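1. sequence plus the predicted model coming up.
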Amino acid sequence: MATELKNIGDLLAIIRRRKWHLAIPASSVFLAALLLAFNLPKKYRSTATILIEAQEVPSDYVKANIRSYAEQRIQTINQQIMKTPRLLELIRRFNLYADLKNKVAVEDIVERMRMDIKLTSISADGADSHSGRSGQGTIAFSISYQGRNPEVVQQVASELSLLYMAENVKGRDKQSTVTYKFLQEEMLSIRDHLAASDKRIAAFKQRNLYALPEVSQVNLQAYEEVDREIRLLTDQLRSSKEKEENLQSQLANLQPELNSNEKESLRQLKLRLNELKSRFSDQYPDVKKIKMEIAELEGQLKLTGLRASGNQVDNPVYVTLQAQLAGTRSDVQSLKRQVAEMAAKRESYQRRIESAPQVEQGYKAILVERNNLQQKYDEMAKKAMEASVAHGMETEQLGERFTLLDPAGLPQKPISPNLPAILLVGIILGIGSGVGLAAVKESGDDTVRLAEELSALTGFTVLATIPQIVTSVDSARERKKKILIFFVLALVATAAVVVVHLFVMDLSVFWAKQNRVLGR
């Protein structure tokens, strides 16, 4: 029957009784774990560390064309390196995954290599070189590769580090070149637009030569001068017309000849006739009478050979006034022409002044466009100059670059399988399986081993106990068990020493340390 655990003695009795149920499963599981650990393929890892160095020339003097963050640039390069053609080249070059070539597809082999490559960023506190803000930034990164052959692993890791550095140089040079060419093309395009804008300005000035803003004040002054000149000429014209009328009035009251009574009478009659006609009709008696007198007098003049239209003018006053009238009439015509010309000029200036605001608005618009283009051109020329210097800096590798800080080394110890972890799990599982088996056996055992158990089971008092009788067969069986236990323990001890030697510390190093300690 199952023994109740009342004290530590009962537990020790169960351990002694079930020692084989404990030892055999535990040893078996541990040995299986040990065999598994030593039979799993070993994998080695080699790691190269690459430092991200800042540009040698201070950014205050030369600004780089590439402004991306280090982490972003690393990921971009990683995507280029991880492309299938590049990984296939490495696989063929180093004969990687030879055991998988005829078993799985090429894509699966490439994916396996991607899993065996590990990229790790290394960050530190500091100020960002682009934004100037403080915080954590990537200052380096490590690239590692794992595989079964340590020499090949080292070669692949070394090659990967070289690929990353070469891709960084290639990418930065390409981006710098593209940036420089783009700025050059933009600058030339803006220069062409500037030339076209200058042509538009020249054509606009030609069309609006006399209405441009810079001649507005001149037009206004000219308009005022012409207007003032017109007023002066108008006053002169008015005076000349008054003079002409006055001279005509004087001439009307003078005789061209010195002795001409008949002609004077004829003139008086004509004046009288004009006066009467202005008040009466031709049928008025006095009008008819004067007409008859005029006709009679004219007839007399014809008979005497004195024709009114062909007489010789010999009155000096009349001649003088007649000459003055002719001059005055000439002045009047000249003044009229001058006034007309000045009026045309004033009208021209007025049109210019009236159109000046609209012309000025259009002129300012094309000037603003031209100034904006000039500003863009200056900025683009400055950027192109900076890009040219930065491109030269990238060509000479003076910009931000990758430097191999720690080359890939030959791995000395495998990273997998993890023997200590496997053995620890084996020990835990072995102990657990042994304890479980012993517990099952103990709970299902109905054997009565103690007098107290027999008394409790039957209700009778036990009078005496007989000890176990050990035969020669029992002794032989016991010896075999002890020999088996010895070999198992020796095997476990040997395995433990091997594990310590391979994965914890070399035994020669261990003994050397112990000797130094003992020597003290």
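-> On my side now, so go ahead.

2. CA atoms for contacts and neighbours, from now on please.
-> Fine.

3. after the helix or strand where residue 194 lies, next one along is what?
-> According to DSSP states H and E, residue 194 maps onto helix 150-207. From helix 150-207 onward toward the C-terminus, using DSSP H and E, the following helix or strand is helix 216-252.

4. only the buried residues of that next one, if you could.
-> 216, 219, 222-223, 226-227, 229-230, 233-234, 236-237, 240-241, 243-244, 247, 251 (16 or more other CA atoms under 10 Å).

5. now stretch 80-88
-> 80, 81, 82, 87, 88.

6. once you drop chain neighbours, what's closest to residue 78?
-> residue 164 (7.5 Å; CA to CA, 6 or more residues apart in numbering).

7. let me see the contact set for that neighbour.
-> Residue 164 is in contact with 77, 78, 81, counting by CA atoms under 8 Å, 6 or more residues apart in numbering.

8. the longest helix in the protein is where?
-> helix 316-395 (DSSP state H).

9. in what helix or strand does residue 454 lie?
-> helix 451-458.

10. could you point out which element follows that helix?
-> Next along the chain after helix 451-458, taking DSSP H and E as the criterion, comes helix 472-499.

11. other SSEs contacting that next one?
-> Contact here means 3 or more CA pairs under 8 Å, 6 or more residues apart in numbering; DSSP states H and E; on that basis helix 472-499 packs against helix 19-39.

12. flag every buried residue along stretch 345-356.
-> So stretch 345-356, judged by 16+ other CA under 10 Å, has buried residues 345, 346, 349, 350, 352, 353, 356.

13. my bad, should have said stretch 22-35
-> So for stretch 22-35, counting by 16+ other CA under 10 Å, buried means 22, 23, 24, 25, 26, 27, 28, 29, 30, 31, 33, 34.

14. alongside the first one, take a look at this:
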Amino acid sequence: MDLRFYLSRFLRQVHWFLLVVVVFAAAGFVAARVLPTVYVASALLVVESEQIPDALAQSTVQTQASEQLQIIEQRILARDKLLDVADRLRIYEVVRPGAERPLTAGEIVADMRSRVDINTTFDRGGSGRAQATLVRVSFDSPEAQLAAAVTNELVTLILEEDVAMRTVVARQTLEFFQQEVERLEQAMAERSGAILAFKEKNLSALPDSLEFRREELTRVQARVAELEREEAAISEQIDRLARLRSSTTAAATGEATAGTTGGVTTRDIRRDDLVTQLGFVTDEKARLEARVLELTTSISQTPGNAVLLEALEREYSNIRSQYDQAVSNRAKAETGETIEALSKGQRITVIEQAVAPDAPTKPNRPKIMAAGIGAGMMAGLGLVAVLEFLRGAVRRPADLTSALGITPLATLPYVPTLAEKRRNRMLAVGGVVILILTIVLGIWLVHTQVMPLDLIMENLRARLPLWMSL
């Protein structure tokens, strides 16, 4: 590669190279000046684990740290929250010069969300087990104090949301189990009343007195059989006395005259006693037969009543088990609410408060200007290469051989005179000077005849993204 040749060709087109470099450098300088200063303030939070061991007392809020932080982030970035923060801190109170109108609520919310950054990281120990959850909250603003103020306000909202969410969950858990205890108490009272009413209604046919009634039935049946024998014996005696009286009608008249007083014989008295005794026996037997029927009916009803009573008692037992469990859960919920009320459970605490940054985070003006110069140099080299390629002139023997297919014996370069060199140099310098003067004159005319440069800058800022233009 003939470096001297390429260097000479580059030097011949160096004015175009310098022109492009100047233009790009000017653009980089303008961009570095137009882009507003942005300060970023950040605060560091940490999610602390429960301060009381779970073996002693456990919080009723079992939300994972990652899930809780996601919920809090969505609540913080809600429309009402962001509008409230923007209004209280007066972030958008002043209308930008050159802006056609104030920002709408939707634009404010979109801009706030683009400027707020909530980044969650999980610090892991050597064993790979999660050790701590860190949360970095940041906000960018053209004013350092405002960036710090908004960041600290967001931190305050995060802490308030954390406490509110955990206490609300703990309180709702306690209220739920309190309602469960009251509901089960009422259900137990209803089932107990139903069991009592059933027992009162079927007092004589309950399963707990079945054996006693069976024994009573056996005794009563034996007594009825005994009374039947007594009744048969008395009836037989009465019949015998009646037959005896019929067979001795004639003799009975004499005996009645000689051996009785008032016309009543001993046989008649005996017969009247037997009739009275028979009546007593008959009444007792009827009463006992009625008792037998009653006992038989109650005994036959007992299995059905036993099934119904067992179902009622089983339902009562189930409700009682649920009630005992609900009482135990209510006690745990009360303990959990106390833990959250005293902030002894999992909580978010502040490690570093946001402070006003000493230096802006962006833009990096030297880097932008250097990028403009670098881009200008690349573009200038590209322009020189394109110009040389498009001209297609013969500049060295190799070009002649390549174009005509002949090998020259010798080449005589064109040697410009001193006057031609001066003229070419003056033309190049004059072209650059004229270009620079034209640019300066154009800027001056725009500033004086069209619009001042400061207003043009404000209009450019108004058309930039919202987070860059404030």
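-> Structure received. Only a predicted model underlies this, so the values are computations on that prediction, with no experimental measurement involved.

15. quick revisit: ok and the helix holding residue 194 of structure 1 relative to helix 316-395, angle-wise?
-> Orientation of helix 150-207 of structure 1 against helix 316-395 (axes from the mean of the first three to the mean of the last three CA atoms, to 10 degrees) gives an angle of 180 degrees.

16. which residue range of structure 2 does helix 150-207 of structure 1 align onto?
-> Mapped onto structure 2 using TM-score structural alignment, helix 150-207 of structure 1 spans residues 144-201.

17. repeat that for stretch 498-518 of structure 1.
-> Under TM-score structural alignment, there's no match for stretch 498-518 of structure 1.

18. try stretch 355-368 of structure 1
-> Counting by TM-score structural alignment, stretch 355-368 of structure 1 corresponds to 301-314 in structure 2.

19. how far apart are the matching stretch and its match in structure 1?
-> Average distance, stretch 301-314 of structure 2 versus aligned residues of structure 1 after superposition (mean CA distance after the TM-score superposition for structure 1): 1.8 Å.

20. name the nearest residue to residue 220 of structure 1, sequence neighbours excluded.
-> residue 353 (6.9 Å).

21. from residue 321 of structure 1, how far out is the one you found?
-> Per CA to CA, to the nearest Å, residue 353 of structure 1 is found 47 Å from residue 321 of structure 1.

22. post-alignment, stretch 187-195 of structure 2 versus structure 1, mean distance?
-> With mean CA distance after the TM-score superposition for structure 1, stretch 187-195 of structure 2 averages 2.2 Å from its match.

23. so how far is residue 56 of structure 2 from the residue mapped onto residue 391 of structure 1 from structure 2?
-> Residue correspondence, TM-score structural alignment: residue 391 of structure 1 in this structure matches residue 337 in structure 2. Going from residue 337 of structure 2 to residue 56 of structure 2 by CA to CA gives 15 Å.

24. pick out whichever of those two has more residues nearby.
-> The neighbour count for residue 337 of structure 2 versus residue 56, taken as other CA atoms under 10 Å, is higher for residue 337 (26 against 6).

25. let me see the contact set for the spatially closest residue to the more buried one that is not a sequence neighbour.
-> Take residue 337 of structure 2 and drop its neighbours on the chain: the residue closest to it by CA to CA, 6+ apart is residue 170, 5.0 Å away. Counting by CA under 8 Å, 6+ apart, residue 170 of structure 2 makes contact with 59, 60, 61, 333, 336, 337, 340.

26. please tell me how far the closest residue to the fifth one other than its chain neighbours sits from residue 158 of structure 2.
-> Read that as residue 336 of structure 2. Distances taken as CA to CA, 6+ apart put residue 59 closest to residue 336 of structure 2, at 4.2 Å, once the chain neighbours are dropped. Separation of residue 59 of structure 2 from residue 158 of structure 2 (CA to CA) stands at 20 Å.

27. ok, back up a step: filter the buried residues of stretch 80-88 of structure 1 down to just the ones in helices.
-> Using DSSP H, the buried residues of stretch 80-88 of structure 1 in helices are 80, 81, 87, 88.

28. my guess is the last one contacts residue 110, does it?
-> Spelled out, that is residue 88 of structure 1. Yes: contact criterion CA atoms under 8 Å: residue 88 of structure 1 and residue 110 qualify, at 6.8 Å.

29. which position in structure 1 pairs with residue 44 of structure 2?
-> Alignment note (TM-score structural alignment): residue 44 of structure 2 maps to residue 49 of structure 1.

30. any idea which helix or strand carries that match?
-> Going by DSSP H and E, residue 49 of structure 1 is in strand 44-53.

31. residues in contact with that strand?
-> Under CA under 8 Å, 6+ apart, the answer for strand 44-53 of structure 1 is 70, 138-150, 153-154, 157-158, 161, 400-411, 413-416.
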